[in-house]
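> here are the coordinates; sequence isn't available:
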């Protein structure tokens, strides 16, 4: 394994945020070493929605045409309870070239970003785990643990953690991860299903918990019956089986039939924000900086935006020693993360209101929003992440 001993930027993590940052830096002529602890990209769909603002920031990286070709455009988001529509939000009128939500499984998104890295001759060093880092006056000395049991020392002027919720960069930088845990377990499943609309993403409210149902693009065989299901439960098996997923659908969206389980997982989720996203020569992007409920499909999107928006101020700091852009970036992205955590946490808690009075108040509020074109548009812009 050959790695440079010196680099301007060490990017730890090669998920969507890390790859987007690498491509954005390459456009600006900035050298970077990118490492990932996994031997290969993770072949699971996980995040499935790409919002308008994310498509806009990805445009200069040359990946949007492929994303559009491999994704499914959806213009409607509905909050439902049983067969009742509590709120309908449309994206057709949002102020963007991309007036829709693009449904594209994360493994497809990552494959498209990886193909762009490959085309530019930008290799990811993997598997290589960040084992230690120490900050000096002019940069950071990092130690990478290699699969043969050896190690490699790297001198980097900056280290960017794009390495997920259990970020080694965040821990080594001594940055607190503030917030709490949801008591519920989240079930995530990709299924073949009869019943739900292919033209909308639906968020179901239920006394049992929330459930999101989103259509997925056609597979290689042209099938148009694939959906993503995300639901909160009190407890779940590590790999939920078809019967468990069907039971969730039955109690929250009666009438839909799950015919095949393609992939499933369950996980406990947190709502946490890093106390800082910039400390010395350490920077944080994506899940290393913030994690929250999947309601609204915001997570991967703001992580990619963190990364792409970091490239220009980081280039300025490297070339001119001017940190003002990085300070402004950190302040802005920290506030964006706070707002997204507030919104997604609010949706999650609204979905699980158990008292009759609480549900009546919630439904009345949603009714007011639903009868106001101004408020509906404001919510659409917020979900599309176009609100600055």
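Right, received. Where do you want to start? These numbers come from a predicted model, not from an experiment. Residues are numbered from 1 along each chain as shown.
> Please make it C-alpha for all contacts and neighbour counts, starting now.
Noted.
> buried stuff in the longest helix along the chain?
Ranked by number of residues, the top helix in the chain under DSSP state H is helix 324-351. For helix 324-351, a neighbour-count test (16 or more other Cα atoms under 10 Å) marks 325-326, 329-330, 333-334, 336-338, 340-341, 343-345, 347-348, 350-351 as buried.
> That one: what's the following helix or strand?
Later in the chain than helix 324-351, the nearest helix or strand by DSSP states H and E is helix 356-370.
> and the angle from that following helix to helix 324-351?
130 degrees (axes from the mean of the first three to the mean of the last three Cα atoms, to 10 degrees).
> Compute the inter-axis angle for the helix or strand following helix 356-370 and helix 324-351.
Where DSSP H and E defines the elements, the next helix or strand beyond helix 356-370 is helix 373-383. Per the same axes, to 10 degrees, the angle that helix 373-383 makes with helix 324-351 is 120 degrees.
> Which elements pack onto helix 373-383?
strand 84-90, helix 356-370 (3 or more Cα pairs under 8 Å, 6 or more residues apart in numbering; DSSP states H and E).
> Distance from it to the middle of the chain?
When C-alpha coordinates are averaged (Cα atoms, centre = their mean, to the nearest Å), helix 373-383 and its chain have centres 21 Å apart.
> what comes up buried for it?
Buried, per 16+ other Cα under 10 Å, within helix 373-383: 376-383.
> With distance to residue 92 added, can I get the residues you listed in JSON lines?
Below are the buried residues of helix 373-383 laid out as JSON lines (distance: Cα to Cα, whole Å):
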{"residue": "376", "distance to residue 92": "12"}
{"residue": "377", "distance to residue 92": "10"}
{"residue": "378", "distance to residue 92": "13"}
{"residue": "379", "distance to residue 92": "13"}
{"residue": "380", "distance to residue 92": "9"}
{"residue": "381", "distance to residue 92": "11"}
{"residue": "382", "distance to residue 92": "14"}
{"residue": "383", "distance to residue 92": "13"}
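> and the comparison structure, right after this:
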């Protein structure tokens, strides 16, 4: 890798970096993809792939594998225990993918990496960026081992603590939620359907229950201090306090668990010279609505296709237009996720009014359709 020169250097090989690499390789460009981890993340944090994301990925040869592996859930519901407050139907959307696709991030990354490899690409690991310097017509990245890669452009897809963003001097404005979030992939019996993604509202905090392949469920919940490795008793307590009551869900096994803190931040700019940002390097927000990875994959596809046009000789102004448009989109998504989180964690005093308002809203077909368009990402076509 020493003193390599390439069209685009991509820093970060999660779903965002891998997607950008696939698009650029398929469009005929030289790409170097690096990641600081010695192997791909084996965790399963993101689990939702929305219809618009599948549409964007369709030209790049990964959708059949994703759709074949994931669970197709046609409805997103918001409930207060057993009370249905709002049902958002995806099955009437004008798309080839009228559902939320539930699939672990580990599977998504596996299929993306397989496609990248088919196209002749690879990920260089471990490769930790320690410095980024922009020159007149190139950007140079230096690595911890002293190697250097020079590229016409650099795409930072290296997550919330992005070294690329810091090296570019781009601010990351926003704040953090007081609560931590607990994640668990579990096997359960009882009152949880396989054809819905459910957001339960509760004074104790929100909990999301969603089906995954192999008969598992993803549980995401806010809590004051989430344990590093949630066990059966902890997840059972979450569901007992916040989930269904008439037919309680019984946790049989915790297959995997983790915790994280959620920030709501947006990069002050998505472009600085020859550097572009995408994914969590550019924006982070609450998991309510399952938008995070989807927004990042959108960033990747649009950044890569725009870079391809510029590399082919079109004006660099296209990159400014791309960066401004993606930042506006991120602001909208972060705001929506924040409102959902605020609604979910409303105080006990505000809860009856909130529930009444949401039930009334749920009787309006136009509002349900509008929510489906927004959550599915189809409003960003």
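That came through fine. Note that the structure is predicted; figures quoted are calculated from it, not measured.
> Once they're superposed, what TM-score comes out?
The TM-score (TM-score structural alignment, normalised by the length of the second structure) is 0.97; 376 aligned residues with a Cα RMSD of 1.1 Å.
> name the helices or strands packed onto the longest helix of the first structure?
By 3+ Cα pairs under 8 Å, 6+ apart, helix 324-351 of the first structure packs against strand 257-274, strand 278-279, helix 299-320.
> quick one, which of these is packed in tightest?
Highest mean neighbour count of these: helix 299-320, a mean of 21 (counted as mean count of other Cα atoms under 10 Å).
> after superposition, how close is the longest helix of the first structure to the second structure?
Mean deviation of helix 324-351 of the first structure relative to the second structure after superposition (mean Cα distance after the TM-score superposition for the first structure): 1.0 Å.
> Show me what residue 304 of the second structure aligns to in the first structure.
Under the alignment by TM-score structural alignment, residue 304 of the second structure pairs with residue 311 in the first structure.
> Check residue 206 of the second structure too.
So, by TM-score structural alignment, residue 206 of the second structure is matched to residue 210.
> Just list the residues touching that match, thanks.
203-204, 231-232, 252, 348, 351-352 (Cα atoms under 8 Å, 6 or more residues apart in numbering).
> Please repeat the previous calculation with a cut-off of 6 Å.
204, 231-232, 351 (Cα atoms under 6 Å, 6 or more residues apart in numbering).
> is it true that residue 21 of the first structure lies in a helix?
Yes - according to DSSP: H, G, I helix; E, B strand; the rest coil, residue 21 of the first structure belongs to a helix.
> And stretch 210-230 of the first structure, what's buried?
Buried-residue list, stretch 210-230 of the first structure, by 16+ other Cα under 10 Å: 210-218, 225-230.
> returning to that earlier point: tell me the one of the contacts of residue 210 of the first structure nearest residue 274 of the first structure?
Taking Cα to Cα as the measure, residue 232 is the one of the contacts of residue 210 of the first structure closest to residue 274 of the first structure, at 24.4 Å.
> Go ahead and report the secondary structure state at the equivalent of that closest one over in the second structure.
Counting by TM-score structural alignment, residue 232 of the first structure lines up with residue 222 in the second structure. Classification of residue 222 of the second structure using three-state DSSP returns strand.
> got it, and residue 288 of the second structure?
Quick answer, by three-state DSSP: residue 288 of the second structure is coil.
> what residue of the first structure takes the place of it?
The equivalent of residue 288 of the second structure in the first structure is residue 295 (alignment by TM-score structural alignment).
> Check the spacing between its match and residue 166 of the first structure real quick.
Distance, residue 295 of the first structure to residue 166 of the first structure, using Cα to Cα, to the nearest Å: 21 Å.
> Which of those two has more residues huddled nearby?
residue 295 (20 against 12; other Cα atoms under 10 Å).
> Hmm, the more buried one is touching residue 343, no?
No - between residue 295 of the first structure and residue 343 there is no contact under Cα atoms under 6 Å: 8.7 Å.
> compared with the first structure, how much does stretch 173-186 of the second structure deviate?
Stretch 173-186 of the second structure sits 0.4 Å off on average (mean Cα distance after the TM-score superposition for the first structure).
> corresponding residues in the first structure for that stretch?
So stretch 173-186 of the second structure sits over residues 178-191 in the first structure, by TM-score structural alignment.
> can you list contacts of the matching stretch?
So stretch 178-191 of the first structure is in contact with 226-235, 260-274, going by Cα under 6 Å, 6+ apart.
> Check the offset of it from the chain's centre.
For stretch 178-191 of the first structure, the distance to the chain centre is 14 Å (Cα atoms, centre = their mean).
> show me what contacts residue 54 of the second structure?
By Cα under 6 Å, 6+ apart, residue 54 of the second structure has no neighbours at all.
> and if we set it to 8 Å?
Counting by Cα under 8 Å, 6+ apart, residue 54 of the second structure has contacts 63, 97.
> which element is it on?
Residue 54 of the second structure belongs to helix 51-57, assigned by DSSP H and E.
> What residues sit buried inside that helix?
So for helix 51-57 of the second structure, counting by 16+ other Cα under 10 Å, buried means 51-55, 57.
> now swap in stretch 355-368 of the second structure and tell me
355, 358-359, 361-362, 368.
> All set, thanks.
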